[in-house]
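Q: 3D, please:
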Amino acid sequence: MKFPEPPLSVARETDAATPIRPVLALIVLCLAEMLVLLDNTIVNVALPSMSTALHGSFSQLQWIVDAYVLTFAGLLLAFGHLGDRYGRRRVMIIGLVGIGVASVAGAMAGGIGQIIAVRAGMGVFAAAVFPATLALLTTLFRDPRARAGAVAAWTAMAGFAIAIGPTAGGWLLEHFSWRSVFWINVPIALVLVAAALLLVPESRGAHTGPLDVVGILLSLSGVTTLVWTIIEAPQHGWTSQITFLGYAVALACLAAFIVREFRAPYPVLNLRLFAIRRFSLPALSIAVAYFSMFGFLFLITQYFQAVREYTPLEFGIHSLPFAVAIGVGAPVAVVLAQRFGTTALIVSGLAVLAVGMFLAGQVTVDSPYAGIVLVSMILMGLGLAIVQGPATEAIMSSVHEDEVGAGAGVNDTTREVGGALGVAVLGSIVASTYKTQIWPVIDSIPDSLTSAADKDFMRQTAMSIIGLRERQATSPFAGRIEQIIDQMKIAVLDGFHTATLVTVGAVIVCAVVVAIWLPWRRSENQQSVLLGWAETKEPADVS
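A: Predicted coordinates:
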C-alpha cells in the first residue's frame, strides 16, 4: 500500500528566531506539558478524599483516572493531524483554554458521575495540548544535538510534574477541599495562553488532506471498549458473557480501524511508520513502560493512603523519590543514548523497571519506608526515565518534518493507551483479589456492628478504611473493626503482588523483543531515511 507523499513543511518561522526565543518557547511548551501531566497526578492524590466525600466505588475511582486517559489517548492522533494542518500553536491554545473551562466545571461538580464526565472533557482538551508541545519543539530545534537536548528537557518535565503533583495536591487537600485540585488549573492555563501567544511561533505543515473521521471514531471506540471491559470484568466476571462481548466489540473496532487506515487516502495513523524498527519498537517500549508506571501510581496511591494510612500531603512527600528519579534520569539517559545507542538504553531501562516492580510486589503491611519501599520507587523512576527519553527522541527522529504533529500523536498515544491499560489491568487484578478475600468477611459482619451503607462502601474499595476507623472509634466493636481493617490491607497487598508479577512479565518480554529486533548500532544518518521516503514513497527499514 502506498501512502501519499507529504509535501514540504511551510513552518519556517523559527529559522530567523533569535537564540533566546526558542529557549523561552521551550519553557512555555514544557510548562504546558506539565499542566496536562500535573492534572492527572493531583487527581490521583485526591481520589481517597473524593471517595470518602462522595462514596465512590473502586471502579468509579478507576474511571476518574481512565475517563481522562481514554479521551486523551483516543484523540491524540486526531489533534496531532489538526495541528499539522491548521497550526500547532493554535490547537495547543484551544486545548489550554478548554482545560481551564473544564476545570471550573470539575470544581463545581456535585457527584462522582459529573466528575467522570468532566474528566473525559478535560482529556479531550489535553489531547490538543500534548502532541502540539512535542511537535513544536521538534520544529524549533532542527539541529540533532539541540533537538535531543530539547527532548531531554521535555521528558524531564514529566518527572517534575509527577514530583510536584502529589506534593502540591497533598498541600491543597491539607488546606482546602478536593475541589481545589481543579481550581489550581485555571490560573496556570490562563498564564500559559498569554505566554504562548507572545513567545511560541506558529508552525504548521502543508498537508491539506481531509481528516480521517472514520478512523478516529473506530480507534476511540476500540480503545474505550477494551479498557471499559477490563475495568468492569471483576464486577461482571472475567468469563461472563458481557465481558466476552466487550472484548469482541473492541477487537472488531480495532481490526476495522487497521483495515480503514490501509485504505484511507489520508490515514489518521500512517501505518508505514511501524515498518521502521526505530519507530515501532521504541513506541512499544514506551507503551509497556507507561503500562507499568500508571498502574504503579494507581496502586501506590492505595498502598500509601489505605494501607499506610498517610494523609494526602504525607503521600505526596513520600512519593517524591520516584518522581525525582524520573526528573534526574531522563536528561541523562538522552545524553547516554547519543553515546551508547538507543537500544542499549531502552533495554537497560526496561531491566531496571522490572527489578523495581518486582521489589514493589514484595512489600508487606509492616515494610519500613526507608527500605524496600524507597528502593523500589527509585528503581521504577529510573527505569521509566531511561526508557522514555531515548525512545521519544528515536520516534521523533524517524518522522518527516511535515508530519511531526502526527508523529507526536502516535508517540503520545502509545503512552496513554499503555497507561490506561495499566490502571485497568492492574487495578482490576487488585479489585478481583480484594473481592475474593474481603466480601465474605464483610457479609459475615453483624448489622449491629456497622450499617448497610458502610458494608457496601467496604465492598467497593479499601479506601473505606479511612472513614470506617473514624466512625467506629468509640464503638464497643472497635477491636473487631481493627481486625477487619487488617484483613482489608492484606487483601490489597495480595492483589498488588499478583499485579506486579504480571507487570514484570510484560516488561521482560518487551526487553527481549527490543534486544533482538531493534538495531544496536545507530544509523549513520537517519535523515537520509526520511529523504528516501520522500523519493520512493515506500516504507524504509531503519536498521
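Q: for the rest of this, base every contact and every neighbour count on C-alpha atoms.
A: Will do.
Q: output the contacting helices and strands for the host helix or strand of residue 27.
A: Assigning secondary structure by DSSP states H and E places residue 27 in helix 20-54. Counting by 3 or more C-alpha pairs under 8 Å, 6 or more residues apart in numbering; DSSP states H and E, the packing neighbours recorded for helix 20-54 are helix 58-86, helix 112-140, helix 144-175, helix 180-183, helix 185-199, helix 277-302, helix 312-318, helix 464-471.
Q: and this one, so I can compare the two:
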Amino acid sequence: MLPAVDVTTPGRATRSTWIALAVLMLPVLLVSVDNTVLAFALPVISEALAPSGQQLLWIVDIYSLVLAGLLVPMGALGDRFGRRRLLLIGSAGFAAVSALAALSPDAPTLIAARALMGVFGAVLMPATLSLIRNLFEDPSQRRTAIAIWAAAFSGGAALGPIVGGFLLEHFAWGSVFLLAVPVMLPLLILGPILLPESRDPAPGPLDPLSVLLVLATMTPLVFAIKTAASSGVSLLVVGCLLVAVVAGVAFVRRQLARPVPMLDVSLFTRPAFTGAVLANLLSVFSLVGFLYFLSQHLQLVSGRSPMEAGLVLVPGLVVTIVAGLVVVRIVRHVPAHIVISCALALNAIAFTLVALTGSGGNDLVLLAAFCLLGAGIGAAETLSNDLILAAVPAQKAGAASAISETAYETGAVLGTAVLGSLLNAAYRHQVELPAGLTDAHQEAASETLGGAASVAGTLPEAVAGPLLESARTAFDSGVQLTSGIGAILMVLAAILAHRTLRQAG
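A: All right, here's what the predicted structure looks like:
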C-alpha cells in the first residue's frame, strides 16, 4: 500500500475577506488620488507659491523619495509589530499631515509637509499589499485581489483629476490635500473591526544602520540625477553618485552578512524576481513621467481648465483599470513574460506617438497615447506585483510588499527626476524671453512654463503674447525630446522583461 500523501489546498476567500479588501483599498485610493491631484495642481501651485524649477520638482519628488527610502524598513516593522497596527498609524498620520500641507504659505514649507507625508505613506503602504498576501491564500484569488489593488491605484488616478479639477476651479490649491481626511476616516473606524492583525512569527531584529544606508543610497542618487539634468555634470554630481554607490554596496553587504536581514537581497539572484521588480519600476517610471508633462500641456498649452484636463485623461485611466482586470484571465493562457513585455512595448508606442506629434501636439493624439500607456501600465503592474508576492512565504509578505512598493516609488521618483529634469532643461535652453522684462520676471519665466504663464498674466498683451508663444513652443520641444528618450527606455525594458521573466512562465 502506498503511503498517504498530505496535500494542503489553499483556503478560499470568504465574503468577509472581500469586504476587508474593500477597506484596504481606501489608503490605496488616497495615495493614487494624491499623486494625480498634485500633477494637476502644479500650474496653480506655480502661480500661487512661485517655486523655482528645482523646487517644483522637489514638491513632486520629495514624497516619493522619502517613501522609497523608508518602505523597506517600515515593511519589516509591520512584520514585527503588526501590519494592521502600522496601517492605522500611518493612515492617521497621513491625514493629519495632508491637512498641514494644505496650509503651506510657501514652497519650502510645502516640500517639508510632503516629506512628512512620505514618512506616513511609508508606514501604511507596505501593510496594504502584505495584508492582501495573507488574506488570500489561493493563487488565483490572490491574483484577482492584486488586480483590484492595482485597479484602485488607477481608479484613484481617474478620480483625482475630476475631483481635483472641481476643487481647483472653486477653492484654493490647498484643498486638494484635504481629500485625505474624509478618505481616511472610514478606514480608521472600520479597519480595527474588519482587518485581521498579522505579523511574522519570527521577525528579525531592528536595524537602524540599514535604514540609514537605504536613505544614503536613494537621496544622493536622485539629487545627482536632478542636478545633472538641470546644471550638467559637476563634482557635486559625481560625489553624490559615489556616495549612493558606496552606501548601496554597504547595504547589500550588510544584508548578506546578517542572519535575519531587513531585506532579503538574495531574492534578486532569481531572474524572474528581479525582472518583475524592474517591470514594476519602469511601468511607474513611464506613467509618472508621462503625467508630468501631459497635465501641464493640457492646461498651459491647450488652455484647458483643471476639470477639462482631468476629463481628457479619464478614458486612459479607465483603460488602465480594465487592462489590470482583464490580464488576470489572459495570463491563464499566455505566459506572464510575454504579456508583460508586450505591455511595456505599448508604453514605448505611446511615447513614440507623443514624440511624433510635433510642437503644439494634438490633444486627441495625446489622449490616444495615454490610452495605450494605460493598457500597458494596467497589465504590467498587476502581473509584476503578483510575481513579487508569489516569490516569498506569507509570513514574509511585509518585506516582499516593501520591495514591490519601493520599486513603485523609485519609479515615481526617477520618472519625475529623469524625464521632468530633462524637460525643464530643454525648456530653459529653448525659451526666448522678450526684451523689457525685469530680472525677477526673467528668472521666473525661464524656470518653468507655469512661471512664464504667471509672469505673462502681469504683462501687457504685446509682451505677454510673444512670451507665452515662446514658452509653449519651448515646452513642447522638450516634451518631444523626453518622449523619444522614454520610448527608447520602454523598448529596452520590454526586451529585459522578456528575457528575465521566462522562468515565471
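Q: what's the TM-score here?
A: Scored against TM-score structural alignment, normalised by the length of the second structure, the superposed chains reach a TM-score of 0.95; 496 aligned residues with a C-alpha RMSD of 1.7 Å.
Q: ok so, going back, post-alignment, the helix holding residue 27 of the first structure versus the second structure, mean distance?
A: On superposition with the second structure, the mean distance recorded for helix 20-54 of the first structure (mean C-alpha distance after the TM-score superposition for the first structure) is 1.1 Å.
Q: quick one: that helix aligns where in the second structure?
A: Here helix 20-54 of the first structure aligns to the second structure at residues 15-49, judged by TM-score structural alignment.
Q: residue in the first structure matching residue 269 of the second structure?
A: So, by TM-score structural alignment, residue 269 of the second structure is matched to residue 275.
Q: so the spatially most central residue of the second structure: helix, strand or coil?
A: Nearest to the centroid of the C-alpha atoms of the second structure, with distances taken as C-alpha atoms, centre = their mean, sits residue 412, at 3.7 Å. Look at residue 412 of the second structure: counting by DSSP: H, G, I helix; E, B strand; the rest coil, its state is helix.
Q: show me what it lines up with in the first structure.
A: So residue 412 of the second structure corresponds to residue 419, using TM-score structural alignment.
Q: and for residue 150 of the second structure?
A: Using TM-score structural alignment, residue 150 of the second structure pairs with residue 155 in the first structure.
Q: surely residue 84 of the second structure meets residue 196?
A: Yes - in terms of C-alpha atoms under 8 Å, residue 84 of the second structure counts as a neighbour of residue 196; the distance is 7.1 Å.
Q: could you check which of the two is surrounded by more residues?
A: residue 84 (24 against 16; other C-alpha atoms under 10 Å).
Q: can you tell me the closest non-neighbouring residue to the more buried one?
A: Taking C-alpha to C-alpha, 6 or more residues apart in numbering, and ignoring the residues beside it in sequence, residue 84 of the second structure has residue 197 as its nearest neighbour in space, at 5.3 Å.
Q: what residue in the first structure is paired with the one you found?
A: Match for residue 197 of the second structure (TM-score structural alignment): residue 202.
Q: with residue 66 of the second structure instead?
A: So, by TM-score structural alignment, residue 66 of the second structure is matched to residue 71.
Q: what about that match, distance to residue 47 of the first structure?
A: 19 Å (C-alpha to C-alpha, to the nearest Å).
Q: and if you look at residue 169 of the first structure?
A: Counting by C-alpha to C-alpha - residue 169 of the first structure and residue 47 of the first structure are separated by 11 Å.
Q: hmm, back to that, distance of the residue nearest to the centre of the second structure relative to residue 206 of the second structure?
A: Residue 412 of the second structure is 27 Å from residue 206 of the second structure, by C-alpha to C-alpha.
Q: anything in contact with each of residue 169 and residue 47 of the first structure?
A: Taking C-alpha atoms under 8 Å, 6 or more residues apart in numbering as the contact criterion, residue 169 of the first structure and residue 47 have no common neighbours.
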